[in-house]
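After the sequence you'll find the predicted model.
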Amino acid sequence: MTDTLHDRTETLRELLERQFGEHTDQLTELTLQSRQRDHGGHDPDTLRRLIEAAQQGIADTARALKRMSDGDYGVCEGCGQDIPTPRLEILPSARYCVPCQHRS
């Protein structure tokens, strides 16, 4: 049985929602660590970078979910062509196909 586009989109939506939850949990934990005297064992610069990465992950994932609900998900913002499904399976928040990603 082959997957339909709807099935793949639903699978990718579930993946994005799971990633959103993971990034949110990570940000919560890092924020708590930042309030500890020892910063949870991280030096302040590393902790700041980890927090920024978690925030970026939340933002990227939220934008991908918004594109999905708007019907623009999987379309390259550079060239307007469909982003190949294997790329979306690896990086579900991808905004660009590989050639356009390399150009930016």
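It's in.

only C-alpha atoms for contact and neighbour calcs from this point on.
OK.

Check the gap between residue 104 and residue 97 for me.
Residue 104 sits 11 Å away from residue 97, going by CA to CA, to the nearest Å.

second one coming, line it up with the first:
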Amino acid sequence: MSTEIHDSARQDWLDELRTTLTSEFAAQTARLTELTADTGDPAEDHTRAPMIAATRQSLEQITGALTRLADGRYGVCEKCGRDIPRERLEVLPHARFCVPCQQKHAR
């Protein structure tokens, strides 16, 4: 496979990923709006708190991935600077580290 075809396929994948992440950002923003609406029931506030936290974390991860895409840093490990394998990014699109660095970072 020529480099030009490889680069074109990668760009197509990145464009599709950007579209998916943007849609997911909109969906998570709408979810957060719903979760933070005041229902007047204090018991609901307690049960919704973990969902609100998870949604905010998801939004932060999506924002980070979109920022890295815009800056041309997407898919590059923030620790060692090596490329993060596409397979990892397909499973975890917001991945900031390659697997070895993630394992070291988690310790």
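Here it is on my side, so go on. Every value quoted in this text rests on a predicted model; they were computed, and no experiment measured them.

so what number do they get for TM-score?
The TM-score (TM-score structural alignment, normalised by the length of the first structure) is 0.84; 100 aligned residues with a CA RMSD of 2.1 Å.

that older thread, and residue 104 and residue 97 of the first structure? which has more neighbours close in?
residue 97 (21 against 7; other CA atoms under 10 Å).

Counting neighbours, what do you get for the closest residue to the more buried one other than its chain neighbours?
Spatial nearest neighbour of residue 97 of the first structure, excluding adjacent residues (CA to CA, 6 or more residues apart in numbering): residue 83 at 5.0 Å. If you count neighbours by other CA under 10 Å, residue 83 of the first structure ends up with 19.

Geometric centre of the first structure: which residue is closest?
residue 61 (3.6 Å; CA atoms, centre = their mean).

ok, that one - contacts?
Residues counted as contacts of residue 61 of the first structure (CA atoms under 8 Å, 6 or more residues apart in numbering) are 16-17, 19-20, 92-93.

any idea which helix is longest in the first structure?
In the first structure, taking DSSP state H as the definition, the longest helix is helix 5-34.

List the buried residues in that one.
Within helix 5-34 of the first structure, the residues that count as buried by 16 or more other CA atoms under 10 Å are 9, 12-13, 15-17, 19-20, 23-24, 26-27, 30-31, 33-34.

other SSEs contacting that helix?
Packing contacts for helix 5-34 of the first structure, counted by 3 or more CA pairs under 8 Å, 6 or more residues apart in numbering; DSSP states H and E, involve helix 44-70.
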